[in-house]
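Have a look; sequence and predicted model below, questions after that.
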Amino acid sequence: MYYIDHYTVKDIPILEVAPINQKSDPLPTVIFIHGIHSAKEHNLHYAYYLAEKGFRVILQDCLYHGERANKQSFQEITFQFWNIVIHSIEELKDIYQYLNGENKLKNNSIGVAGTSMGAIITLGALTKYDWIQTAVSLMGNPAYVEFAAMQIENIRKMGIQLPLSDELINAQIEILKEYDLSQQPDTLNNRPLMFWHGEKDPIVPFESAYSFFEQVKKRYTNQEHFQFYRDPQADHKVSRFGVLKTAEWFEQHLKSKLVPSSH
């Protein structure tokens, strides 16, 4: 049996999922972040598989999403993509401080994961927070500056007018450099990191993430801590293998350090 609690941390709507008989216990914890135009409830299947393995799972609504949605159009939210990413990285600190203050973390064991935009947020957060012990990127891209340039080029090719001046775009790119994991891979510091990506992904290019993996893997002293699962047939949708492998990854790299696995 599992419980789902709904509350807010500052302005952030949260769903918390864990085994009901351990509700009051400190537990190894995973923060799972949704993609753009999605919401926290859409990732409850990940929370189920993780809770089944004894984790507390935190799902939040990112800015302009779910309970935080306002009257912005689909396109307006899309144009806010990088603002949402940076805002969400900063909000992870608030969530972490809340979990710590409420004694919800067992031995400070905490991981972060996400799909698409949520995976991009996860990878950027690794440049900022050394308290993240392990992470999973599902269809993410660590190369913020390169990806942003590609997005701008694609928008212009479609003949869509960007609502920003070139000066503002360049200023935004400068900010992105601070969070660009591809430009500061040393911040990983051998922390376990798993990628899953479909090779036919038309939205977040597979090649960029895989190129990063190939360049960085030699930095890892333990290759088992740095893995890339590629799906030749998948596009921008995580396979069942990817979903289950995410739960296994956290069991192996977050929970196994605390207690012997019961699975």
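Noted; the coordinates are in hand.

only C-alpha atoms for contact and neighbour calcs from this point on.
Fine.

Quick check: chain neighbours aside, which residue is closest to residue 77?
residue 64 (7.2 Å; CA to CA, 6 or more residues apart in numbering).

What ranges does the stretch 51-200 of the chain have for its helices?
74-79, 81-101, 117-125, 144-157, 166-177 (DSSP state H, counting those that start in this stretch).

what's the most buried one of those?
Mean neighbours per residue, mean count of other CA atoms under 10 Å, is largest over the helices of the stretch 51-200 of the chain for helix 117-125, with a mean of 28.

circling back: list the contacts of the residue nearest to residue 77.
Listed by CA atoms under 8 Å, 6 or more residues apart in numbering, the contact partners of residue 64 are 70, 72, 77, 84.

residues in contact with the second one?
This means residue 72. Counted by CA under 8 Å, 6+ apart, residue 72 has contacts residue 64.

How much space separates it from residue 65?
Per CA to CA, to the nearest Å, residue 72 is found 10 Å from residue 65.

Check residue 182 too.
Where residue 65 is concerned, residue 182 sits at a distance of 27 Å (CA to CA).

Residue 231 touches residue 197, doesn't it?
Yes. Here residue 231 reaches residue 197: they are 6.3 Å apart, a contact under CA atoms under 8 Å.

who has more neighbours, those two?
A direct count of neighbours by other CA atoms under 10 Å for residue 231 and residue 197 places residue 197 higher, at 31 against 18.

Between the contacts of residue 64, which sits nearest residue 55?
Taking CA to CA as the measure, residue 84 is the one of the contacts of residue 64 closest to residue 55, at 26.6 Å.

Put this next to the first one:
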Amino acid sequence: MTCEENPFKISSGDGWISGVAHKPSKKAPLVLMLHGYTGHHIEDHRLYVDIARKLCAEGIGTVRFDYRGHGDSSGEFEDFDIDEAIKDAENAFTYASSLDFVDKEKIGLLGLSMGGYIAVKLASEVNAKSIVLISPGLRVPMINVNVPTQDGYIYMDALRIKAENAKKVLQRMSGEAYEFAPRLNQPFLIIHAKDDPVVPFSSSEEFIGKLGSKNKHLLSFEKGGHVLSDYGVRRKAYSEIVDWFSKTL
């Protein structure tokens, strides 16, 4: 199927968010893609580009974007606030729903890492029909780590973030999503590698057990790390994601 890839920029909060909309050649379902902490709408080794193009080839549109303070969107990473990122996601969902090619009753969510937490939060608030989570940041053990600060900031290689905002990110991803789980009835696919060094695989096992949905599946891999870095694992994940949304949207 022929697909258009159209850049966009919309207002959000005190700035704007930008990204790319993948448009199939006819009326279509759509998946809103939510990236991870310090990530962007392309994601690790083009993970989100690949997924978006494979979905579009099967007649499913996508919107992938950068939160404020990330990628091409406005703001600085050091000011990043996860609550503002949730507002960005809400605004992106509204934008996606307004696109003329989108079947508004068939919008799904896909979230990686922190984007997995945001997808769960968003799914509890909007009419999302199906959800895919990759290595979702649902219970991150770093919450108990005493991270050193300097002048009120935490430094991460070439980046820094206000310590209070970093703490808020970790607090949100320390189990809050489990509160939403019992009332979420949408189809859920969770993809997680058992050797993930950032988010423990057991957190996805726990979450899927608490989900209210009757259509839920945990796809596990022995290797792949946090962002499915293994070539074969990633191709298998692509296939499963396309198949899942094709059946549930």
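Sure, I can see it. On a predicted model such as this, the values are computed, not experimentally measured, just so you know.

still on that earlier bit, so between residue 182 and residue 65 of structure 1, which is more surrounded?
A side-by-side neighbour count of residue 182 of structure 1 and residue 65, using other CA under 10 Å, places residue 182 first with 25 against 20.

ok, that one touching residue 146?
No. Using CA under 8 Å, residue 182 of structure 1 is not in contact with residue 146; the gap is 9.4 Å.

helix, strand or coil for the corresponding residue of structure 1 for residue 244 of structure 2?
When structure 1 is aligned by TM-score structural alignment, residue 244 of structure 2 is paired with residue 249. Under DSSP: H, G, I helix; E, B strand; the rest coil, residue 249 of structure 1 falls in the helix class.

So for the strand ranked longest in structure 1, what gets flagged as buried?
Taking DSSP state E as the criterion, structure 1 has its longest strand at strand 105-115. For strand 105-115 of structure 1, a neighbour-count test (16 or more other CA atoms under 10 Å) marks 105-106, 108-115 as buried.

Can you name every helix or strand that that strand contacts?
strand 27-33, helix 117-125, strand 134-138 (3 or more CA pairs under 8 Å, 6 or more residues apart in numbering; DSSP states H and E).

before we move on, the earlier item: wait, which of the helices of the stretch 51-200 of structure 1 is closest to residue 190 of structure 1?
The nearest among the helices of the stretch 51-200 of structure 1, by CA to CA, is helix 117-125 at 13.9 Å.

Leaving out chain neighbours, which residue sits closest to residue 175 of structure 2?
Per CA to CA, 6+ apart, closest to residue 175 of structure 2 is residue 139, 4.8 Å.

residue contacts, that neighbour?
173-175, 199-200, 203.

circling back to that earlier point, for the helices and strands packed on strand 105-115 of structure 1, which one sits closest to residue 60 of structure 1?
Nearest of these to residue 60 of structure 1, taken as CA to CA: strand 27-33 at 6.6 Å.

Measure the mean distance from that closest one to structure 2 post-superposition.
Following superposition, strand 27-33 of structure 1 is found to deviate from structure 2 by 0.9 Å on average (mean CA distance after the TM-score superposition for structure 1).

quick one: that strand to strand 105-115, angle?
If you take axes from the mean of the first three to the mean of the last three CA atoms, to 10 degrees, strand 27-33 of structure 1 sits at 20 degrees to strand 105-115.

So what touches strand 27-33 of structure 1?
The contact list for strand 27-33 of structure 1 (CA under 8 Å, 6+ apart) reads 40, 43, 47, 54-62, 104-115, 118-119, 121-122, 254-255.

which parts of that strand are buried?
Buried-residue list, strand 27-33 of structure 1, by 16+ other CA under 10 Å: 27-33.

Distance from the chain centre to that strand, please.
Strand 27-33 of structure 1 sits 11 Å away from the centroid of its parent chain (CA atoms, centre = their mean, to the nearest Å).

mind listing what residue 112 of structure 1 touches?
Contacts of residue 112 of structure 1 (CA under 8 Å, 6+ apart): 30-33, 122, 132, 134-136.

and of the contacts of residue 139 of structure 2, the nearest to residue 226 of structure 2?
Nearest to residue 226 of structure 2, judged by CA to CA, of the contacts of residue 139 of structure 2 is residue 199 at 7.3 Å.

Identify the residues contacting residue 6 of structure 1.
Counted by CA under 8 Å, 6+ apart, residue 6 of structure 1 has contacts 13-16.

With structure 2 overlaid, report how far the strand or helix carrying it is off on average.
Residue 6 of structure 1 is part of strand 2-9 when elements are defined by DSSP states H and E. For strand 2-9 of structure 1, the mean deviation from structure 2 after alignment is 1.2 Å (mean CA distance after the TM-score superposition for structure 1).

mind listing what's buried in the next helix or strand after that strand?
Next helix or strand after strand 2-9 of structure 1 toward the C-terminus (DSSP H and E): strand 12-19. For strand 12-19 of structure 1, a neighbour-count test (16+ other CA under 10 Å) marks 12-19 as buried.

mind checking what residue 206 of structure 2 lines up with in structure 1?
Matched by TM-score structural alignment, residue 206 of structure 2 corresponds to residue 211 in structure 1.

Tell me the residues of structure 1 aligned with stretch 83-95 of structure 2.
Using TM-score structural alignment, stretch 83-95 of structure 2 pairs with 86-98 in structure 1.
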